[in-house]
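Asks: The sequence and its predicted three-dimensional model are supplied below.
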Amino acid sequence: MDKAPLVSIITVVRNDAERLLTTIQSLTPYKGSRVEFVVVDGASTDGTLAVIESHRDLVDRYVSEPDRGLYDAMNKGISLATGKYLLFLNAGDELLTDLESMVQAAPETAVLVHGRANMFDQQGSLRYVKGKRIKSLRRFLKGMPLCHQTALYRRDVIPHYDLRFKVMGDRVMTYTLLRKQGLKNACFVDRLMVNYYEGGLSWSFGEDFLREEEKLFYRSVGKRHYIAIKYLNAVFKHRIKLPLLRLLKKK
């Protein structure tokens, strides 16, 4: 019987000891011999390393050193991991299901296995549940159609994250993977996988930055015309649709 890890959980963290502990506690019931746990720490100066060291029975390997940002740290995680599939679980997010059975529910050819996530706001209130079968790659041109923390990527085909991106690297990487491997090789399993909590890195950037990064995404994947489409949609919304709705509301 193959005893190699089937899944590697990769958690990237820096100075976030309390939320890292939350994540470790959540995955403890699902940490079997075929689930590997890798932590990439960005040279924390708080109690993060103490949390890692006190859970070495769960942490299979870790590194603590400076990095060039979130996606550089995730790339390090890819290099450290040995599992067939990789799951990126942020510090603070909570695992809700057995990952081995999740992978076994998908075809052997699947390069991406994904499920559903409870999406909580920063106050801890459940906003909605995200996750369904992706019917078209065009969905990535409108936004990220799945929660990154519910995506199990096959390690032998996953591209590295593009370090030009600060926020949308997961969207870019997933789109690039599926465009090359084919959407037929993505498998949706209708199961709650994680509790995801808003308030991470992406929430620290303003709208102008996010618009410019999305333009970079469109240019990098050869979809430059979507820049114009997004602009025209925004003009229609703010200059025609919203004023018309306000006018009708007054009547």
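Replies: Great, that's in hand.
Asks: make it CA atoms for all contacts and neighbour counts henceforth
Replies: Fine.
Asks: ok, residues contacting stretch 223-237?
Replies: With contacts defined as C-alpha atoms under 8 Å, 6 or more residues apart in numbering, stretch 223-237 is touched by Leu141, Lys215, Tyr218.
Asks: swap in stretch 167-184?
Replies: By C-alpha under 8 Å, 6+ apart, stretch 167-184 touches 71, 111, 134, 136-137, 140, 143-144, 148, 157-163, 185-186, 201-202, 210, 213-214, 217, 221.
Asks: please redo it, this time with the cut-off set to 7 Å
Replies: With contact meaning C-alpha atoms under 7 Å, 6 or more residues apart in numbering, stretch 167-184 is reached by Tyr71, Phe140, Met144, His148, Ile158, Pro159, Tyr161, Asp162, Ser202, Phe217.
Asks: that older thread, mind checking which of the contacts of stretch 223-237 are buried?
Replies: Leu141, Lys215, Tyr218 (16 or more other C-alpha atoms under 10 Å).
Asks: Report the central residue of the chain.
Replies: Geometric centre of the chain, nearest residue: His148, 2.2 Å, by C-alpha atoms, centre = their mean.
Asks: Next up, a structure to set beside the first:
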Amino acid sequence: MKVSIITSCFNREATIGDAIESVLSQTYPDIEYIVIDGASKDNSWAVIQRYKEGIAQMVSERDRGMYEGINKGLKRATGDIIGLIHSDDFLFSKETIAHIVRKFEETGADLVYGNGLFVDAKDTQKVVRNWISGSYSKGKMKRGWLPLHPTVYIRRECIERLGMYDESFKIAADSDFLVRYLYEGNLKVAYLDEYIVRMRMGGLSTDPEKMKQKWAEDLRMYRSHGFSPYLTLGMKILSKIPQFISAKLMKKGAI
């Protein structure tokens, strides 16, 4: 079973190497790694080129944002299963992809998702949010539940049927993508109760203006899918609180 992993990058010279190394160090042998750089103005492309022997496809050209970059990667992907690793993030362990593939094989799922850790941007061993996705149901989605996006792996045939990311969303395209697949796609879904990824905190999580933009896009997205937008968004925001509490308990050794 071939796995395609896509990384979209723009001006991430400090972190893109960690993302790439986490993919290239996987024990699972059949990985097609695709890196799409948006014509970075820093040294990102130079860092990416250091790993060219392990990257199946690498492109550097201007785009209109992260989701266009991801869509470019999806069009190039030839794997049976497709997943993402963002340029600020890295896979949790060297066995992560092997465990994901085993879950697909054991369950016959169309889509597998798991758990993730948000970590301090400078100290990646310091956990800031502990995202335990939990079990899947369509009813939970109307109450704001979604799995952590970079933990989601999908069969390519489902992407060909259900479509790529809606680039009219600049921030919430990932949420729209997940709602389309998990709420409307009638897929067989499996939960892998393991950590899949470590994600550096920063950017959107610390930028009030971008957070307002994301909420506005979330409202538009939920409305387009027939959800009660304000109720669903409110419950989604509240659902984050236990993740911060859980991270603090992890630090204290309580869990």
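Replies: Ah, there it is. Since this is a predicted model, take the numbers as computed values, not measurements.
Asks: Superposed, what's their TM-score?
Replies: Once superposed, the chains reach a TM-score of 0.80 (TM-score structural alignment, normalised by the length of the first structure), with 226 aligned residues with a C-alpha RMSD of 2.4 Å.
Asks: Within the helices and strands, which one has the residue nearest to the residue nearest to the centre of the first structure when sequence neighbours are not counted?
Replies: Sequence neighbours aside, Asp170 is the residue nearest to His148 of the first structure in space, at 6.8 Å (criterion: C-alpha to C-alpha, 6 or more residues apart in numbering). Element membership for Asp170 of the first structure (DSSP states H and E) is helix 169-181.
Asks: Which positions within the helix or strand just after that helix qualify as buried?
Replies: Next helix or strand after helix 169-181 of the first structure toward the C-terminus (DSSP H and E): strand 186-197. Neighbour-count burial for strand 186-197 of the first structure flags Ala186, Cys187, Phe188, Val189, Arg191, Leu192, Met193, Val194, Asn195, Tyr196, Tyr197 (criterion: 16+ other C-alpha under 10 Å).
Asks: which bit of the second structure covers strand 186-197 of the first structure?
Replies: Using TM-score structural alignment, strand 186-197 of the first structure lines up with residues 189-200 of the second structure.
Asks: average distance between that stretch and the first structure?
Replies: Here the mean offset of stretch 189-200 of the second structure against the first structure after fitting is 1.2 Å, by mean C-alpha distance after the TM-score superposition for the first structure.
Asks: Contacts for that stretch next, please.
Replies: Contacts of stretch 189-200 of the second structure (C-alpha under 7 Å, 6+ apart): 88-92, 96, 103, 109-121, 135, 151.
Asks: Ok, stretch 138-150 of the second structure next?
Replies: Residues contacting stretch 138-150 of the second structure (C-alpha under 7 Å, 6+ apart): 84-85, 113, 115-116, 133, 174, 183, 227, 232-233, 235-236.
Asks: in stretch 69-79 of the second structure, what's buried?
Replies: Gly69, Ile70, Asn71, Lys72, Gly73, Leu74, Ala77, Gly79.
Asks: In the first structure, point out the residues matching it.
Replies: The aligned range for stretch 69-79 of the second structure in the first structure is 73-83, by TM-score structural alignment.
Asks: Then stretch 43-52 of the second structure?
Replies: Using TM-score structural alignment, stretch 43-52 of the second structure pairs with 47-56 in the first structure.
Asks: coming back round to it: just curious, which of the buried residues of stretch 69-79 of the second structure is nearest to Arg12 of the second structure?
Replies: Among these, Gly69 lies closest to Arg12 of the second structure (C-alpha to C-alpha), at 14.1 Å.
Asks: Surely the closest one touches Ile36?
Replies: Yes - with contact defined as C-alpha atoms under 7 Å, Gly69 of the second structure counts as touching Ile36 (5.9 Å).
Asks: With Gly42 of the first structure as the reference, measure out to Glu65 of the first structure.
Replies: With the distance defined as C-alpha to C-alpha, to the nearest Å, Glu65 of the first structure ends up 5 Å from Gly42 of the first structure.
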